[in-house]
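Asker: next come a sequence and a model predicted from it.
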Amino acid sequence: MIKMTNNAVNAVKHAISTSAQPASGLRITVEAGGCAGFKYMMGLADEPKPDDTVIEHDGVKLFVDNNSHEQLAGTTVDFVVALEGSGFTFENPNSRSSCSCGKSFG
């Protein structure tokens, strides 16, 4: 199961409410690339794809494809505001290594 902090839920709700395109949730996938081997990809989505698992947190739907779901199992998604910049972070127990930006893992 993928978890979301309250900050992450609120950030997604805000993004959905201000989106110019229709959106009902957030799609999270894992793709090859990044400086550590795999990278997290995120974006608003209107509906799930046929191979997506749908996870709901406090009214926010996450759409995760079956290939990414295994790599994201147990991950906590947060949204942090810091002097260096704001954004989503991932605490992924399946990663053996990660890059300093926190957007990719190995």
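Answerer: Noted; the coordinates are in hand.
Asker: only C-alpha atoms from now on, for both contacts and neighbour counts.
Answerer: Noted.
Asker: contacts only, for S97.
Answerer: Counting by Cα atoms under 8 Å, 6 or more residues apart in numbering, S97 makes contact with 36, 105-106.
Asker: run the last query once more with 6 Å
Answerer: 105-106 (Cα atoms under 6 Å, 6 or more residues apart in numbering).
Asker: included below, for side-by-side comparison, is a second structure:
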Amino acid sequence: MSVKIMSLTDAAVARINEIIEESGKPVVGVRVGVRNAGCAGMAYTLDYVSEPVPGDDHVEEKGVNVYIEPKATLFLLGTVMDHEESMLSAGFTFKNPNQTGACGCGDSVQLQPADLKALAEARAHAHP
């Protein structure tokens, strides 16, 4: 059993499908990445994908295609992408086991690369 880079909630799948339908251009999915930003150090990025970028990781879940920038893969390993709405805001959220902190305003996060050795050991113990 391999480690899944990212999974999506039903709400995220529904919102991505809406975004694709409303895009007004040919879109095959979305691309998730990270960039240096904000007071905590990093921010998530999300863009349309009209055709897959060679080298991107690919996750297909419930008919939705998500492509992940290679430089972001280790930072996103095990992440659950969700879409949440409240009276004041709506947006995608990322429940990321590699997050070590966040800024007070929520615009940026502190991320560390996933510990591949720990993941391998956990898998070995789970499936002797």
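Answerer: That came through, no problem. What you are looking at is a predicted structure, and each value in this text was computed from that prediction instead of being measured.
Asker: buried sites along the longest helix seen in structure 1?
Answerer: When structure 1 is parsed with DSSP state H, its longest helix is helix 6-18. Under the neighbour-count criterion of 16 or more other Cα atoms under 10 Å, helix 6-18 of structure 1 has 8-9, 11-13, 15-16 buried.
Asker: report the central residue of structure 1.
Answerer: Centroid-nearest residue in structure 1: I28, 4.3 Å away (criterion: Cα atoms, centre = their mean).
Asker: what's the match for that residue in structure 2?
Answerer: Alignment note (TM-score structural alignment): I28 of structure 1 maps to V32 of structure 2.
Asker: likewise for G87 of structure 1?
Answerer: In structure 2, G87 of structure 1 lands on G91 (TM-score structural alignment).
Asker: tell me which residues touch its match, please.
Answerer: Taking Cα under 6 Å, 6+ apart, we find G91 of structure 2 in contact with 83-84.
Asker: sorry, back to before: which of the buried residues of helix 6-18 of structure 1 sit farthest apart?
Answerer: A8 and I16 (12.3 Å; Cα to Cα).
Asker: what about K13 of structure 1, distance to S68 of structure 1?
Answerer: Noted for K13 of structure 1: a distance of 23 Å to S68 of structure 1, by Cα to Cα, to the nearest Å.
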